[in-house]
Structure formats: structure tokens, C-alpha cells
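Participant: Quick check, what structure comes out for this input:
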Amino acid sequence: MNLTAFIITVARGIATPEGIKGQDKTSKTYIDSDFDYLNNLLNVNFFDYKSLEKILLGRTFVKINDSQFTLTQNAQGFRMASNVTQKIVTDEKTREYNIILNYDTNYDLLNVNLKDVLSPDELDVSYSNWEEINGIRLPRNVKIIIKGSKNSQILLENTKFDFSRMDTPYSVPSSYKKIEIK
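Facilitator: Predicted structure coming up:
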């Protein structure tokens, strides 16, 4: 992923199954971490490469057990809400969430809300401006809002989709400072 402003690359990032790397040329900072970085940033415990991929592509990124969710139709399309708290277990801890997913009439994901039942932490991911590109429906805009013990938002606007194989050499200049989220 490259972020450009006025034809100059200002940020760069890469995600692999092992973790994420990113650098901000404007502040001369970088991250190089496993997915604990994203989990800490977003106040969740379940992020891995597949989850990140699904979030960026507008796919359902939480496991849905049909008997534990209720599907209803509304004016926008469909709403799927958890009837019971959903336990997400990872190596280190178990967290419980109330989950709501909203889809439009084309079954494009509009919004996902995860509310931690034992803390004020909440993650809200919204999708808009869906387009069909090479036979695949993709969101142009992804908005991630983090509420609770940390408050933040991440706005992604996909202005160009390219389906060609890409060589992604990545290195960080020695003068950059590493960012840590604890």
C-alpha cells in the first residue's frame, strides 16, 4: 500500500501473514510488528492477516453462528445482531462482544459494530461507495472508529484498485523512529 500526496509517496505499508510494516515519511516514523500492534490500536484481540484483508475488502470479518444471531430486514437492507455475547478466544485472552452487522439489499456490508461487554471498548467499521471492479464488489471508503479506553478513527479511501502482481520491496531508513502502542 502506498499513500501519495501531490505525486510524492508520503506513507508506505505492507501486510503479510507474519505482521505489518509501515512508515510515515512526513514524521519519519515506522511500525514493524506482528498483529498485536493492530489489536492494541483497535482495542480487540482477534486481528490477523485474514481479518485485515476482509476488513479492507468489505467482507464479514467476524465468525457468525446462525443460531446465535437474528437476521431482520429493514429499509436499508438487512441487519444481523448477536442474541448472546460472542466469545472470541485467542492465545492470551478471551473477550466477549455484542455484534451488529448491517448489509444493503445487494448484501454489501455497510457497517459492523463490536461492543466489548466487559469494558467501554467499541469498534465500528463503516463501508460506502461500493463499486464492481473486475467482477468483484469493493468499497471505495472504509471508516474505522475506535471508542472506549482509546478513541481514534482511521479513514481509508481507495481511489485505485489494481489486480496485477506487485513487487513490494520494503525497507526503513535508519533515521526513522519506531512507533510502539502499549
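
Participant: contacts and neighbour counts: CA atoms only from here.
Facilitator: Will do.

Participant: Check the burial of the residue nearest to Asp121 when sequence neighbours are not counted by counting its neighbours.
Facilitator: Spatial nearest neighbour of Asp121, excluding adjacent residues (CA to CA, 6 or more residues apart in numbering): Gly148 at 4.1 Å. Applying other CA atoms under 10 Å, we find 15 residues neighbouring Gly148.

Participant: what's Gly148 in contact with, if anything?
Facilitator: Taking CA atoms under 8 Å, 6 or more residues apart in numbering, we find Gly148 in contact with 119-122.

Participant: Looking at the residues you listed, which are in strands?
Facilitator: Applying DSSP state E to those, the entries found in strands are Glu122.

Participant: of the contacts of Gly148, buried ones?
Facilitator: Buried members of those, counted by 16 or more other CA atoms under 10 Å: 121-122.

Participant: and Lys50, helix, strand or coil?
Facilitator: helix (DSSP: H, G, I helix; E, B strand; the rest coil).

Participant: dump the residue contacts of it.
Facilitator: Listed by CA under 8 Å, 6+ apart, the contact set of Lys50 reads Pro17.

Participant: Could you do Asp36 as well?
Facilitator: 45, 47.

Participant: need the strands for the chain, in chain order.
Facilitator: With DSSP E, the ranges of strands along the chain come out as 2-5, 8-16, 19-24, 29-33, 69-73, 77-82, 86-89, 94-104, 109-116, 122-133, 136-147, 152-157, 177-178.

Participant: Would you do the same for the sequence below? I want to compare the two.
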Amino acid sequence: MKYIIYFALLTILFSCNTQKVSTEQTNKINFESVNEKRVFDNINSSLEFKNLKIKANANIKVGETSYPSVSLVLYLDKYKEIWGNASLILPLARVSITPEAFKLYEKIGKSYIDTDFKYINSLLNVDFLDYSSIENLLTGKIFLTITPKDYKFSIEKNQFILQSIKDIRVGEGKNIRNYKVKISLDSNYNLKEVKMEDKKYNSLIEVSYGEYLLFENLKFPKNIKIILKDQKEASITLEYNKFESVKMETPFDIPKGYTQRKIN
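Facilitator: From the prediction side, this is the model:
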């Protein structure tokens, strides 16, 4: 049940579209024209949009158990709020994420979470989640702080590769992990994979991105796969269906009679 709750949270956090889009071609890298600074500038850039409505499907697997596909709707109000709704025929859960708070309620157990990012980082045994990192992950951008002095640059199999020079410490207390980080980008500077691995504890965080699409001159991944491995392995595969440039008009209110939940 613990992992199902974690992935109910994560499912609402991650998704995107295929309406009014075109596929961008991946080109072979011209080694002589590669500019390492341009790679770092691209990976640290953000997508400049104002409002997005996003529809997607999410498939969740925990261990050997697969769960029914969940329908997602997200509204992104750039820099201000991410509003999400998850349903499986009937509504399952709703979330509101702002720079200050993370709020979620689920209808089956009539419970809710009203907390900050420190709690969410502790829950997931990480330390890099904040509003900007979630917004970046949703839109196919890097969700870690990347500085050139901490990474070795190379080109492998027609991809740009960044590998951490030393281990990146994540978490705190007994949950500390020392991850080796490897980041891959295609020849168009699109993020393809972020892999964080701690072999000592057999711990893994892996986010991989599929083909990229153009929507209103911005590039978004067509699908995302998220793998978390610690005591057991769990994954989410996201398939994107539709984007719209729509401002959120739906409020977020925790229903009366719901009980605040603490997850240990």
C-alpha cells in the first residue's frame, strides 16, 4: 500500500500531448561543431509558456503487479500553480502544487495531505523536489541543479552525455543515498534520460523520455517512464494525448469530512 500511495502522488505530478504537433527529427551530431557550453545552456533552460492544459494516461507497476491505466488532467499556470486530477472511470485524487505547498486529497479513503516540499522529499527519499523541479520534469527539462564543474562531458552513440565527477548526496539521516548521475541528451539537445544510481544500497531513480513533439513552437516529450528502485521496484509509464493553451479555472478545496494523512 505504501508504494501505491507514493505512485498515486507521482502519477499526478507527471504528464503532457499530441494535438497540433509535429515530430522533430533527430540529427547526427557534427563532432567539429559541438559547443559544450551550448549543451549546458540548453539543459538548464526552461520552456516559456503561460498556461497549459494537459491530458495523459499513466500505467503503474509495483513489483510484479500492474494497475489499471489512470487518466490524468493537468493545468500548469507557469511559476504559480500545478493543478492535477486523476481518475479511473470515477475521480480518484486531486492535487494542487504551488511554490509554497503541496496539497492532495484522495476520494476512496477520504484522506488528504497538506504539507511542504520538505515532507515530500522525505517521503520519497530525495532532496531535490521543489515547485520548479516538478514543473521542469513535467515539461521534459532537467529537474536537478547542473553546473559544468560537477560533470564530465562526452559524446556516445550520437548523444551528449553528462556524468557526475563525484557522487551526488541525496536525502538525509538514515535515508541518505550517494548517487552517481548520468544525463543523456539527443543531438537536438532534448533530454533523453536521467539516471541516478547508488550501487551500495541498490537504489535507483531513472527518468527516460521518448520522442519529442512540437506544440506551439515548444518541444515536449511524447512519453515519460519513471523508475524508482529501493526495497522494491516501481514504475510509471506516461502516454501523452493532448495539449491546450487554456488557463485553469478549477478551484482546489479539500472536502469536508476528510482526514489528514501521515505516511510513515
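
Participant: TM-score for the pair, please.
Facilitator: Overall, the chain-to-chain superposition scores 0.80 on the TM-score scale (TM-score structural alignment, normalised by the length of the first structure); 179 aligned residues with a CA RMSD of 2.8 Å.

Participant: ok, and which of the strands of the first structure has the densest surroundings?
Facilitator: For those, the largest average neighbour count (mean count of other CA atoms under 10 Å) is found in strand 109-116, namely a mean of 22.

Participant: Packing partners of it?
Facilitator: Secondary structure elements in contact with strand 109-116 of the first structure, counted by 3 or more CA pairs under 8 Å, 6 or more residues apart in numbering; DSSP states H and E, are strand 94-104, strand 122-133.

Participant: so which of those strands comes closest to Lys28 of the first structure?
Facilitator: Of all those, the one in closest proximity to Lys28 of the first structure, counting by CA to CA, is strand 122-133 (28.2 Å).

Participant: ok, back up a step: can you lay out the strands of the first structure as TSV showing distance to Glu53 of the first structure?
Facilitator: Listed next are those as TSV, based on distance: least, CA to CA, whole Å:
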stretch	distance to Glu53 of the first structure
strand 2-5	16
strand 8-16	9
strand 19-24	12
strand 29-33	17
strand 69-73	23
strand 77-82	21
strand 86-89	18
strand 94-104	17
strand 109-116	14
strand 122-133	13
strand 136-147	12
strand 152-157	13
strand 177-178	24
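
Participant: looking at these, which is closest to Thr168 of the first structure?
Facilitator: strand 8-16 (7.8 Å).

Participant: relative orientation of the closest one and strand 29-33 in degrees?
Facilitator: With axes from the mean of the first three to the mean of the last three CA atoms, to 10 degrees defining the directions, strand 8-16 of the first structure sits at 10 degrees from strand 29-33.

Participant: If I follow the layout properly, Leu238 of the second structure ends up in contact with Ile54?
Facilitator: No. Taking contact to mean CA atoms under 8 Å, the distance of 12.0 Å between Leu238 of the second structure and Ile54 leaves them out of contact.

Participant: Verify the stated contact: Val207 of the second structure with Ser184.
Facilitator: No. Taking CA under 8 Å as the definition, Val207 of the second structure is not a contact partner of Ser184, at 10.6 Å.

Participant: Need the overlap of contacts for these two.
Facilitator: 193-194.

Participant: The strands of the first structure: which one's closest to Ser171 of the first structure?
Facilitator: It's strand 19-24; of the strands of the first structure, that one is closest to Ser171 of the first structure (CA to CA) at 9.1 Å.

Participant: so where is the closest one in the second structure?
Facilitator: Using TM-score structural alignment, the residues of the second structure aligned to strand 19-24 of the first structure are 101-106.

Participant: which residues sit against that stretch?
Facilitator: Taking contacts as CA under 8 Å, 6+ apart, the residues outside stretch 101-106 of the second structure that touch it are 9, 92-97, 111-117, 254.
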